Structure formats: structure tokens, C-alpha cells
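>>> Prediction below, plus the sequence it came from.
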Amino acid sequence: MAEPFYITTAISYPNGKPHIGHAYEAIAADVIARHQRLRGRDVRFQTGTDEHGLKMAQKARDLGKTPKELSDEMSQYFIDMCDALNVSYDVFLRTTEPRHHASVQELWRRMEAKGDLYLDRYEGWYSIRDEAYYDESELTAGEGGQKLSPQGTPVEWTVEESWFFRLSKYAGPLLALYRDHPEFLQPDSRRNEVTRFVEGGLRDLSVSRTSFDWGVKVPGSDNHVMYVWVDALTNYITGLGFPDETPEMAKWWPADLHLIGKDIVRFHTIYWPAFLMSAGLPLPKQVFGHGFLLNRGQKESKSLGNVTDPLELAERFGVDALRYFLMREVAFGQDGSYSPEAIVTRCNAELANSFGNLAQRVLSMIFKNLDGKLADFTPAEADATLLATVRNACQSDLPQAFDALDFTAGTDAWMRAVFACNQYVDEQAPWTLKKTDPDRMAVVLLTLFRAVRELAIAVRALVPASADRLLDQMGVPADERNYAAYDDAEWYGRLVSSGFTLSQPVGVFPRLELPAEDA
């Protein structure tokens, strides 16, 4: 039985259309999910939208809509984004679903039964935009003396009756978690930040509001709705059927990876594990806080006029080119920058000129010079050396780097193998061998055919549609496009004996042109 792997993204807040940051996280999670499927694991990939809270209620009011009407409309944009970017999610969960309300209310009851909830009065600073409470010591001064959160968002002094969660009780267990299981929070820099924060002391957390009603009702206190983070975080188990003891819950929980942005690490690594400890549920195995994606080095904002629609980028440059660029260009876990020029430069140099040109040249020469037919052959030393280089990159270096979420190192290894193939082409010069030694030419081209197959399988997680179009042309069966296929020594013989004949090849990685407005 395949080993299960459960990955989630943060659920997106749909008070506006998706931006490039949403696309970046969705693509990264998809690459991880596809990589684990290539590993042979049974993957469950969940994403969704976080539709409650004061921000949504205010936005709906401003637009003259009900919060439900707004959430229905806006959530569809996020579904459309995932579908357009070839994000292979298994579950898209919306927090307005009845099953989610039941799940969150049961989590609340379990925390209450543990004695971790009590009714009191909240007085303090609250950021509507962050849906977060802040201590006075965390605030900074903005223009006109406006107090700002650590994220630079305005805060308001809030006074209301509230249920509180005994977060202070869990400081010790949380510090033990970070110390004994450093893999729980990655990268290390994020864990160090959170550890320092918890070491500074935790105050009990206000977990309900009475000033609005767009949210999950508190059991037994219908005039209270739950704090949006109690609501939102529970989505990860709602999708598995919690509170019922479902086969899904038994199989998939605890999650292998919560993939989130660095700005919400605190909620996922302090609040969420504390809630789960209180409710008597296992903790996720890992939370990874990735960095921000910057537009030419600047954070996107409406006031700067630099907000990018990710679907427009995909339309201009192609979905797979965008996916490859984002995972290749930015060291995962750190902030990174993008621009149209950078996308064109990177994708032309590596996908079009290096790998795409290699594949097209090899398949075209086989089609033209061998009538598209494959044959058994005995590799010479140079051929065996190349195949070993490619095998090491595709079977060992890239998968191991992707396991560690180091996509840059993984694609570096892949590119080294691509360069090795191109150097081999130059050294062997099959166009010259055609005249001097056609039998040797055939061996060179068929060696390259085998190498291109491995390179295409290795890069499938990043550029799934393009890699599959290439593998289709090469006659590689759909069920042999995974890492396990590298151990199948008989694949080439089966393809030869099947009588497969290569048709006129079609390039799958076109060169990109910089749009006129960006030139």
C-alpha cells in the first residue's frame, strides 16, 4: 500500500481577487504534491477559502451584498485560478460549508471540556485587516500617530465581551515542541522567531466576537461568533470528516505539511498546535513558512499600482513557464522577486534553449535519420557515462532536494544533466557521424532518447503539461512517468518491441517574447 502524504495550503481570504502570492503558494504546493506522487506516495492535497470575519462583512456591506453572496462570488475566482494554473488539488474547502461549522464547533466543545475556555471582557488592539490581536509593545507609529501592527496595518482599540482561550497554559508545551521537534517549523529562521516570541510570554487569546455575526456561532453563546483563526485553522481536519472518526481522518491526519506564508506562521505554530493539544488531537508533522514574492523588488500594493493578476502572467508567458520560473528563481523560504524580463530570460535560457532545443533536436534527428524507429543498442563508455550522469541527477539529486523543499538545488541538478546532454551532442556530433559512421550515430541518438525521457519525467512536477506532451511524443506510457520508472530496466526494450515509431516531433517549450509594454 502506498504511503500517504497530506499537504495543505493556507486557505485564502477572498475579499479580493487572487494575486501573485496566492498563485505562488498554490503552485509550490502543487509541485510538492506532484513530486510526492512521482515518489509513489498516495497524496491528498487540500486548499480552499477562509470566508468569515469582519473584513468580509465590511466588504460585502460596502458593495451592497450579503457576506454569503460576496463569498460565493469571490471563492470562484480562487477555484478558477487553481484550475488555470494546473493545480492538482483533491479538496477545495470553503469555510461556509455546513460540515465546517460542525467541525469547528466540536473543536470548541473539546477545548471547553478541557477547561481551556472562559468568558471575560476584551480590551486591546485589533487589526481588522490581519484579523489579529496585538500587544501594545508590538505596535509602531504611522502617519498622524496612527498605531500600526507589525505588518504595517492599522489597529483599533476594541472593547467587548469575549470568550478567551488559555493560551498562556501552553507556552511550555510549545517550547518543548520547537526544541524536541525542530522539523515541526521550517525554515529554521521562522522557528527561531517563533521560539523567541513564545519565550517572551503568552497571554490568553480572545477567541470570540460580539460586534458582528458573520462567522461560526459559539456553542451555547449564539451572540458570539468564533475568532476567525479558530474557524480557519480547523479547515485542515474538516476536510477529513472531523469530528467523525472517518477512514480519511485515520489515514491522513496528522498532516505531513502545512504550506503557508511567513506572515501567518504565528497562527499556525502557536495557536493551532495549542488548540490541537487542548482538543486532544495529534499535531501536524511540519509547517513551512515560505517568503514573499516581490514585483521588481517591491511588495505589491494597490497604491503603488503594481498588483499583478497571476492569470494574466500565465496568459502572456504560459502556465508551465510561470510555474518553472517561480520555483526555479526564488530560493524557497526566502523572499524573491519577479518581473516579465526575468521570466523571459530564465525560461528562454533553460526551458527553450537548453532542454527544449535538446529534445527537439534529438527527436527530429531520430525521425529524419532513423525513420523514427528505435532499436536495441550497446552503449559505449561515453554513452554509459552520460546516462549515469542523467540518472544520478534525476533519480537522486533532484528528488532528494525536492523532498527538502529546495527547488532551486533540485533544478540546478536537473540543469547540470541537461548541460551534460548538450555537451555530449556537441562532442559526438551526430550530424557528422551520419556521413562517417551511421551505426554510431544511431547509438548516440538513442542514448539521447533515453536521457531525454529521464529528464522529462524528472521535471514533470514543475511543468506537467509540457513534460507530458513531450513524453506522449516519445511513446512513454502514462503509468511509467514516475521516479520508479527509472528502476525499470525493461522499459526501453518494451518500447522497441512494441513497434513504436516516432512521428514528426513538435516543440513543447517555445521561446518567449517580452510583451511590447515591458520591452
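Arrived safely. The model shown is predicted, which means the values in this text are computed figures rather than measured ones.
>>> Going by C-alpha atoms from here, please, whenever you check contacts or count neighbours.
OK.
>>> ok now do Val506, which residues does it touch?
Counting by CA atoms under 8 Å, 6 or more residues apart in numbering, Val506 touches Gln360.
>>> And what about it, helix, strand or coil?
coil (DSSP: H, G, I helix; E, B strand; the rest coil).
>>> do the same with Lys65
Per three-state DSSP, Lys65 ends up coil.
>>> For it, grab the count of nearby residues.
Applying other CA atoms under 10 Å, we find 14 residues neighbouring Lys65.
>>> That one and Tyr13: what is the separation?
Counting by CA to CA, to the nearest Å, the gap from Lys65 to Tyr13 is 17 Å.
>>> what does Ala349 give?
36 Å.
>>> want to compare, so here's the second one:
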Amino acid sequence: MTERYTITTPIYYVNGSPHIGHAYTSIAADVMARWNRLDGRDVFFLTGTDEHGQKVEQAAIAAGLPPQEFADRVSADFRAMADALHISYDDFIRTTEPRHLEACAALWRRMQEAGQIYLGAYEGWYALRDESFYGEDELTLHPDGSRTAPSGAPVEWVREPSYFFRLSEWQDRLLALYEANPDFIGPPARRNEVISFVRQGLKDLSISRTSFSWGVPVPGDPAHVMYVWCDALVNYITALGYPDTGNPLWRHWPADLHLVGKEIVRFHAVFWPAFLMAAGIELPKRVYSHGWWTIDGEKMSKSIGNVVEPRALAAEFGVDPVRYFLLREVPFGGDGDFSRRALIGRMNIELANDLGNLAQRTLSLVARNCEGRLPEPQPRQESDTTLLAQADALPGLMREQIARQALHEALEEAWRVVRAGNGYIDRQAPWALKRTDPERMRAVLRVLVDTMRVIATVLQPFMPTSMASMLNQLGVPAGLRQLGDLSAPLPGNTVLPPPAGIFPRHVEPAA
């Protein structure tokens, strides 16, 4: 039976337009989904939009639109961003869809039947921006008497009737979960934060509101709407057919990976597993959080005017270079800083000079000196076997790194082979061998083509369009581009298309 792999992005909140942080999460998830497809797995990749809650209601009012119309517009914007960045999602879910309301109601009833929900009244500090309640000990008290949440969001004292989830009863079971499954939360810094939070003691969680109406109605009590996180998290199982666990898509649960930003780890690693355990549903295998992006050293802010719009960036520099840069620039899981200078540097040095130049030199030499035909495999020298061994090891190395979300390390492994290929072509000088040893020239060019084939194959998830072009130029048939196909050599004497540059250098226009 084909091995399965299920990955999700967080569903993006529709109170504002998509920015580079949203693009980063989507691209990273897309790379992992594409890699697992390339590795022969049955993949389900979910993304979408979170459309309920007080913040959305207020943003809609400010825009002069009914909440549903406002959500429709912003959700379409997020879908357009995903499509523009070549995100290969299998489903784009919206929490205003009827299937999601049905799934939320079903999960609520399961938790209620398990005795985990009761009606009470909530009184406490609430941050509208975070859609989250905070304890007094988590707040910062300012000289003017105001308080802010750990995120910096202002809080207000709220009292209203509320349904509660008995989160306090799940403290020991959550700690046991983390202990038994060390990889459940990553990276380690986030795992430590979550464990510390849970060890301090969990209070029952308010999971409904009556002060606004834009949300999923509570079953049997429509005066209440579900707390936005009680609603939003359910999307991951809605998309797989819940509550119909006989749906063929249900085979994709549990998810292998929930990819999230670090600001929402608590909801995914504490609330979500508790809800699922209470409802008797299997838990996801891993929650992994990445860091935040600053822009030229400053926090992204509309007031500063430094918010980077990902589609405009891709339109200017190309989708694949942007995808590459975001995953190459910083260790995945940490924070990063975006600058045009850094992006252009990666494009010109690593894509144009390193990878693009290696491909162009190799293929141009084949076109000029081998009548545009792929040379037959030749007897190998030690230098040939050394380079090919590096290339052959690349899929296995990258498989292990991508499995633990070390996307930057996977790219570095690929670039080690790119650099080795450039060193090899410089030392072997096949342009000179044309006169002195034509047979050796053909052997060298064949080694280079075989090396480039591996590089282009493993980089497909990161730069799908560019690598498809490179594989075309290398004469690799469209049906032989999986990782498992690398063991089958390309037939010699194959006619290759005329070489064409794939990564042009970027030159900034004069001021």
C-alpha cells in the first residue's frame, strides 16, 4: 500500500491581506508536499482561510461590508496568492463553508457527550487582536494602568456567559503526550515553551462568546458562537470528511505535520490535542513552528509602509527565485530578515552563477561538441566516481533533512553538489579535451549531465518551474522525474534541445 503523507498550513485569518509571512508558510509546506509526492507518497496538502471571529466582524464593519462578503473578498485574495506562488494544495478550505459548520457541531457534541463542556460565565482579560484570553500573570502592566498580552496586544476585562472546555483535566495527559512523543512539537525551543506553559497549570478554557454573532453557532444554544480557535482548528479534519470517517479522504488522518507560525503553537499543541483526545480522535503526529520575518531589520508594519506583498515580489524577481530565497536565507524554524539586496545576492551568486552557469556550460558543450546528443556512459576515473557518489547520496540526505523540516540544510546539501560540479568542470576542462582526448571529453560531459539530472530532480519541490525547464534541457522524459527514477540511466545518444539560460542575472535599474 502506498505510504501516505498529510501536511497543513495554518488557515489564514481574513482580517487583512496576505503578506510575506503567509507566503513563507505556504511555500515551506508546498516544498514538503511536493517532496513527498516526488518520493512516491499519497499526499494530501491542505491550506485555506479562517473567517470567523470578532476581528473579522470589526474589519468588515470598517470596510462597510457584511462579514460574509468581506470574508469572500479576502479569502479570494489568499487563494490568488497561493496560486501565484505555485502552491500545489489539494484543498483550499474556508471556515464559512457548510461542511465546516457541520464538522464543528459534530466535534462539539462529541466533547459535550464526553462531559468535557459545561456552561458558566467568563470573567478575565481578553486580547481582541489575538482572539485569546490571558491570565493576570501573563500580562505586562504599564504606568498608565493599561495592560498588554505577551504579544503586545492590548487587553480588556470581559465578563459574559460562556461554555467552557475542561482543559484543566488534560494537563497530565498532555505532559505524558509530550514525554512519550519528543517530536510532537518542534523546534525544541517551542517544545520547551509549551511544556513550561502546561506545567504551570491549565485552567478551563472559555470556548463560546455571546458578545458578537459572526461565528459558528453552538449546537442547541444559538445565542452562543464558538470561540474562534474551537472553530478554526477543526478545519484540519473538516477537509478530510469529518464527521464521516468512512469518507475515502479520512485515510489521510492523522496529519503528519501541522506547519504553523510560532505565535499560534499553543493553540495547536495544547488546545487541539486536548479537544481531539476528548472526542476520541487520533492526534496529529507533529506540530512545527517557523519564525517571523522582519524587513530590513524592522518589524513589518502598515504604518511604516514596509509590508512586502509576495505577488508583487514574484512578479518582479520570478516565483522560483523568491521561493528559493525564503527557504535558503535562514534556518527554518528561526526568525529571518528580508532585504532586496540579500534576495538579489542569492539570485545572482547561487542561482545564476553557481547552478545556472553549471547547467549552461555543460549543455552548451554537449550542443557544440557532441552534435547535441547525450553522450553514452563511458569508463570512469576516480574524479568521476567521486562526484557521482556525491550526487547519488543527495536524495537520501535531503530526505532526512526535509523529514525534520531542516529545509535550509537540504538546500545546502544540494549546493555542495552544485559547487562540486563547478569544481569538477573547471578541473576537467572538457573544452580543452575536445582537442586532446575527445573520448574523455564525452565521459566528463556525461558525468556532468548525470549530476545535473540529480540536482534538478531534487530541487523540483523548491523551484518547480525552473527545474522542469532544466530537466527538459537534460533530456529527462516528463514521466521519469521522481526520486525513484534516478536509478534508471538516461539512454545515450538522446537528442537534447538547444540550451537556454534558466536563471538570468538581476541588475537593479539605475536610480
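Sure, I can see it. In this text the structure is predicted, and so the values were computed from the model without any measurement.
>>> Just give the TM-score of the two.
Overlay of the two chains. TM-score (TM-score structural alignment, normalised by the length of structure 2): 0.98; 510 aligned residues with a CA RMSD of 1.3 Å.
>>> one step back: tell me which of Ala349 and Tyr13 of structure 1 has more neighbours.
Tyr13 (22 against 13).
>>> contacting residues around the nearest residue to that one once chain neighbours are set aside?
Of all residues not flanking Tyr13 of structure 1 in the chain, Asp50 sits nearest, at 5.0 Å (CA to CA, 6 or more residues apart in numbering). Residues near Asp50 of structure 1 by CA under 8 Å, 6+ apart: Ile11, Ser12, Tyr13, Pro14, Arg94, Thr95, Ala232.
>>> any idea how far the fifth one is from Lys373 of structure 1?
Taking CA to CA as the criterion, Arg94 of structure 1 is separated from Lys373 of structure 1 by 51 Å.
>>> the more surrounded of those two?
Arg94 (24 against 16).
>>> for that one, what are its contacts?
Neighbours of Arg94 of structure 1 in contact, by CA under 8 Å, 6+ apart: Gly48, Thr49, Asp50, Glu51, Ser75, His100.
>>> Counting neighbours, which of those comes out on top?
Glu51 leads the contacts of Arg94 of structure 1 on contacts (other CA under 10 Å) with 30 neighbours.
>>> Where does it sit, in terms of helix or strand?
Glu51 of structure 1 belongs to no helix or strand when assigned by DSSP states H and E.
>>> That one contacts Ala57, doesn't it?
No: with contact defined as CA atoms under 8 Å, Glu51 of structure 1 does not count as touching Ala57 (9.4 Å).
>>> one step back: from Thr25 of structure 2, how far out is the equivalent of the residue nearest to Tyr13 of structure 1 over in structure 2?
Alignment note (TM-score structural alignment): Asp50 of structure 1 maps to Asp50 of structure 2. Asp50 of structure 2 is 15 Å from Thr25 of structure 2, where distance means CA to CA.
>>> With Gly220 of structure 2 instead?
Applying CA to CA, the value for Gly220 of structure 2 to Thr25 of structure 2 is 37 Å.
>>> between those two, who's got more neighbours?
Legend: neighbour count by other CA under 10 Å for Gly220 of structure 2 and Thr25, higher for Thr25 (22 against 9).
>>> hang on, that one in a helix?
Yes: counting by three-state DSSP, Thr25 of structure 2 is found in a helix.
>>> Give me the distance between it and Arg34 of structure 2.
Taking CA to CA, one finds Thr25 of structure 2 at 14 Å from Arg34 of structure 2.
>>> Helix, strand, or coil at the closest residue to Gly507 of structure 1 other than its chain neighbours?
In this structure, Gly507 of structure 1 finds its nearest non-sequential neighbour in Gln360, 5.8 Å apart by CA to CA, 6+ apart. Judged by three-state DSSP, the three-state class of Gln360 of structure 1 is helix.
>>> correct me, but Gln360 of structure 1 touches Pro505?
Yes: contact criterion CA under 8 Å: Gln360 of structure 1 and Pro505 qualify, at 6.8 Å.
>>> the strands in the stretch 301-450 of structure 2, which residues?
336-338 (DSSP state E, counting those that start in this stretch).
>>> Let me know how buried the corresponding residue of structure 2 for Ile79 of structure 1 is, in neighbour terms.
The equivalent of Ile79 of structure 1 in structure 2 is Arg79 (alignment by TM-score structural alignment). By other CA under 10 Å, the residues close to Arg79 of structure 2 number 18.
>>> measure Arg79 of structure 2 to Arg94 of structure 2 for me?
Distance from Arg79 of structure 2 to Arg94 of structure 2, by CA to CA: 10 Å.
>>> list the residues that contact both of those two?
Shared contacts of Arg79 of structure 2 and Arg94, counting by CA under 8 Å, 6+ apart, come down to Gly48.
>>> Phe509 of structure 1 -> structure 2?
In structure 2, Phe509 of structure 1 lands on Phe503 (TM-score structural alignment).
>>> Run through the residues that contact the nearest residue in space to that match that is not next to it in sequence.
Take Phe503 of structure 2 and drop its neighbours on the chain: the residue closest to it by CA to CA, 6+ apart is Ala352, 4.9 Å away. Contact analysis of Ala352 of structure 2 by CA under 8 Å, 6+ apart lists Ile502, Phe503, Pro504, Arg505.
>>> ok, the last one touching Met347?
Yes: with contact defined as CA under 8 Å, Arg505 of structure 2 and Met347 form a contacting pair (7.0 Å).
>>> May I ask which helix or strand encompasses Thr47 of structure 2?
Using DSSP H and E, Thr47 of structure 2 falls in strand 42-50.
>>> Relative to structure 1, and after superposing, what's the average distance for the helix or strand hosting Thr294 of structure 2?
Following DSSP H and E, the helix or strand that holds Thr294 of structure 2 is strand 293-295. Once fitted to structure 1, strand 293-295 of structure 2 is off its aligned match by 1.3 Å on average (mean CA distance after the TM-score superposition for structure 1).
>>> other SSEs contacting that strand?
strand 336-338 (3 or more CA pairs under 8 Å, 6 or more residues apart in numbering; DSSP states H and E).
>>> Excluding its own residues, what touches the strand it packs on? List them.
Outside strand 336-338 of structure 2, the residues touching it (CA under 8 Å, 6+ apart) are Gly291, Trp292, Trp293, Thr294, Ile295, Asp296, Gly297, Glu329, Val330.
>>> Excluding residues flanking it in the chain, which one is nearest the last one?
Closest residue to Val330 of structure 2 apart from its sequence neighbours, by CA to CA, 6+ apart: Gly336 at 5.7 Å.
>>> now the spatially most central residue of structure 1: how far from Leu293 of structure 1?
Central residue of structure 1 (CA atoms, centre = their mean): Ala29, 2.0 Å from the mean position. Distance from Ala29 of structure 1 to Leu293 of structure 1, counting by CA to CA: 15 Å.
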